[in-house]
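Enquirer: here's my sequence, what's the structure:
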Amino acid sequence: MLTRKQQELLLFINTRLKDGGVSPSFDEMKDALGLKSKSGIHRLITGLEERGFIRRLAHRARALEVVRLPEQLSPGVVTPKVAEPATSPRFRPNVIAGNFRANLTGREAKGDTEAVSLPLYGRIAAGLPIEAMRDNSSSIEIPASMLGGGEHYALEVAGDSMVEAGILDGDTVIIQRCDGADNGTIIVALVDEAEVTLKRLRRKGNSIALEPCNPNYETRVFGADRVRVQGKLVGLLRRYH
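Expert: Predicted structure coming up:
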């Protein structure tokens, strides 16, 4: 599952490659998506590459190849129409705002119940942050013995940045809702009130570090006012095919 911004960027790159055979520059991508810095484009590109949608071509500047497109676009995302540079150099995707919510509600296990039906939300990035879409139509049955006190919810994992903690792409993690956690705890972190990610929490002074469990990924550091704890990891389910 791609975020809306990832889909917009992927479609923009694909359209530019088809039109001229050359991928757009980071500055062009930044302007096209209305982002303030190229670092945001770098994160989107890395996320698309990680999920197998694009490939960087070695020894060639600005060389990107679209490997595949999503089988189905998220609601409200359509293939953009890129205007000719002579008339309008800025890419303006036609996007209808989706119903994205950052706060994730949970469900509490009560009494002697053997199983609890927990809300199952969209895929959470164990790589780069993605928007979390609240979807009350999906749920998953969890043995009550896996849950402690308080409310819980489930999330599907996308990415491989937590593999050394035993969390793989496609796993379902069980999260206990809380607004604080000890250093070293694997948490669901809400970044800038818009994105969520699954990482290990590290605090130092007024900074919060979101630490991956894979040496191929960098620890990201934020001011304490930019990160809110949405819950902590208490269980994991894995389906073998």
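Enquirer: contacts and neighbour counts: CA atoms only from here.
Expert: OK.
Enquirer: report the distance from the top helix by length along the chain to the chain centre.
Expert: In the chain, ranked by residue count with DSSP state H as the criterion, the top helix is helix 4-20. Here helix 4-20 shows a centroid-to-chain-centroid distance of 19 Å under the convention CA atoms, centre = their mean, to the nearest Å.
Enquirer: what about the strands in this protein?
Expert: Using DSSP state E, the strands of the chain run over residues 54-56, 64-66, 107-108, 115-125, 139-143, 151-158, 172-176, 186-191, 195-204, 207-211, 220-223, 227-237.
Enquirer: so Phe26 makes contact with Lys38?
Expert: Yes - because the distance of 6.2 Å satisfies CA atoms under 8 Å, Phe26 is recorded as touching Lys38.
Enquirer: thinking again about what came up before, in a markdown table, list the strands of the chain along with distance to Phe12 and mean neighbour count.
Expert: Compiled in a markdown table, the strands of the chain are given as follows (distance: least, CA to CA, whole Å; neighbours: other CA atoms under 10 Å):
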| stretch | distance to Phe12 | mean neighbour count |
| --- | --- | --- |
| strand 54-56 | 12 | 18 |
| strand 64-66 | 11 | 19 |
| strand 107-108 | 40 | 17 |
| strand 115-125 | 22 | 22 |
| strand 139-143 | 34 | 15 |
| strand 151-158 | 23 | 24 |
| strand 172-176 | 32 | 24 |
| strand 186-191 | 25 | 25 |
| strand 195-204 | 22 | 22 |
| strand 207-211 | 30 | 19 |
| strand 220-223 | 27 | 14 |
| strand 227-237 | 30 | 19 |
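Enquirer: I have a second one here; can you model it like the first so I can compare?
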Amino acid sequence: MKPISSTDLTETQRRVLAYLHREIRSTGRTPSLRKAAGDLGISHAAVGRLIKALETKGYLRREGRYSRVLHILNRADETAGLHRFREVAVIGRITAGLPMYAQQEWAGTVVVDAEIYRGRDLFSLRIRGDSMRGAGIFDGDIAVCEPRQFAENGEIVVALIHGDEATVKRFFRRGDHIELRPENAAYQPTRYAFDEILIQGKVVGVVRGPKGIPHRPV
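Expert: Purely as a prediction, here's the structure:
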């Protein structure tokens, strides 16, 4: 967060900025105008004017022109670490078709850094087994995925086999078939006809097991 300079901000502006910092840090969300007005003991209009002033002075950035979401900026005018997150749904079961959220069973959410994971409609899957450990994806990890219906050779993808079984493997398109390759010498690559596979997404990151440490697959 930028330092609050006595010459840059008024006392009331400093108070509002400190309040927003506390609220976002404790709840992960921007408080509504009604809540902020009640907590600060001022009118809705006054809160709006103060927020606009903080935006003008470069302490806040609104996510969109009419969005309620505010980002507190750091010294580099980037979103401060306290607000750089987003929740991604953990999908319990995949079925065919996109968009995915209308059909899938949810198994909770995982929090990731919004500055790193910027894709739209991200979803995630909990990994079972050790077939991808050579790529740094282990049993119990959560694979964060970008919805896709295509893949490039060598990419790690979520593939739906025969419209039912989901798997995370490295994708290769051959002349007359699709090869899904594990990253563990104990497992063999599998071959499928083109009509037996539906690509559902590309793995763009992994949250490590119970500790929840995010990292990129190899």
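Enquirer: hang on, the earlier thing: give the buried residues for the longest helix of structure 1.
Expert: Within helix 4-20 of structure 1, the residues that count as buried by 16 or more other CA atoms under 10 Å are 4-15, 17.
Enquirer: show me what it is packed up against.
Expert: The contact analysis (3 or more CA pairs under 8 Å, 6 or more residues apart in numbering; DSSP states H and E) places helix 4-20 of structure 1 against helix 26-33, helix 38-50, strand 64-66.
Enquirer: still on that earlier bit, can you put the strands of structure 1 in CSV and add distance to Lys30 of structure 1?
Expert: Supplementary listing: the strands of structure 1 in CSV, determined by distance: least, CA to CA, whole Å:
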stretch, distance to Lys30 of structure 1
strand 54-56, 17
strand 64-66, 16
strand 107-108, 40
strand 115-125, 22
strand 139-143, 37
strand 151-158, 25
strand 172-176, 33
strand 186-191, 20
strand 195-204, 19
strand 207-211, 25
strand 220-223, 21
strand 227-237, 24
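Enquirer: and the ones you listed: which comes nearest Asp31 of structure 1?
Expert: Taking CA to CA as the criterion, Asp31 of structure 1 comes closest to strand 64-66 out of the strands of structure 1, the separation being 17.9 Å.
Enquirer: next, count neighbours for Pro212 of structure 1.
Expert: Burial of Pro212 of structure 1, expressed as a neighbour count using other CA atoms under 10 Å, amounts to 25.
Enquirer: how about it, what's its match in structure 2?
Expert: Aligning on TM-score structural alignment places Pro212 of structure 1 opposite Pro182 in structure 2.
Enquirer: for Glu108 of structure 1, find the nearest of the helices and strands packed on helix 4-20 of structure 1.
Expert: Proximity to Glu108 of structure 1, assessed across the helices and strands packed on helix 4-20 of structure 1 by CA to CA, is greatest for helix 38-50 (33.5 Å).
Enquirer: what is the corresponding segment of structure 2 for the closest one?
Expert: Residue span in structure 2 matched to helix 38-50 of structure 1, by TM-score structural alignment: none.
Enquirer: show me what that helix is packed against.
Expert: Contacts of helix 38-50 of structure 1 with other secondary structure elements, assessed using 3+ CA pairs under 8 Å, 6+ apart, are made with helix 4-20, helix 26-33, strand 54-56.
Enquirer: save these as CSV, and put in distance to Ala144 of structure 1 too.
Expert: Written out in CSV, the entries for those read as follows (distance: least, CA to CA, whole Å):
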stretch, distance to Ala144 of structure 1
helix 4-20, 35
helix 26-33, 44
strand 54-56, 41
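Enquirer: among the ones you listed, which is nearest Glu164 of structure 1?
Expert: Distances from Glu164 of structure 1 to each of the helices and strands packed on helix 38-50 of structure 1 were compared using CA to CA; the minimum, 24.8 Å, belongs to strand 54-56.
Enquirer: returning to that earlier point: so the longest helix of structure 1 versus helix 26-33, what angle?
Expert: Computed by axes from the mean of the first three to the mean of the last three CA atoms, to 10 degrees, the angle separating helix 4-20 of structure 1 from helix 26-33 equals 120 degrees.
Enquirer: quick check: the counterpart of Ala135 of structure 2 in structure 1 vs Pro215 of structure 1, distance?
Expert: Matched across to structure 1, Ala135 of structure 2 falls on Ala165, judged by TM-score structural alignment. Between Ala165 of structure 1 and Pro215 of structure 1 the distance, using CA to CA, to the nearest Å, works out to 12 Å.
Enquirer: and what of Ile186 of structure 1?
Expert: According to CA to CA, Ile186 of structure 1 stands 16 Å off from Pro215 of structure 1.
Enquirer: ranges for the helices of structure 2?
Expert: 11-27, 33-40, 44-56.
Enquirer: great, nothing more from me.
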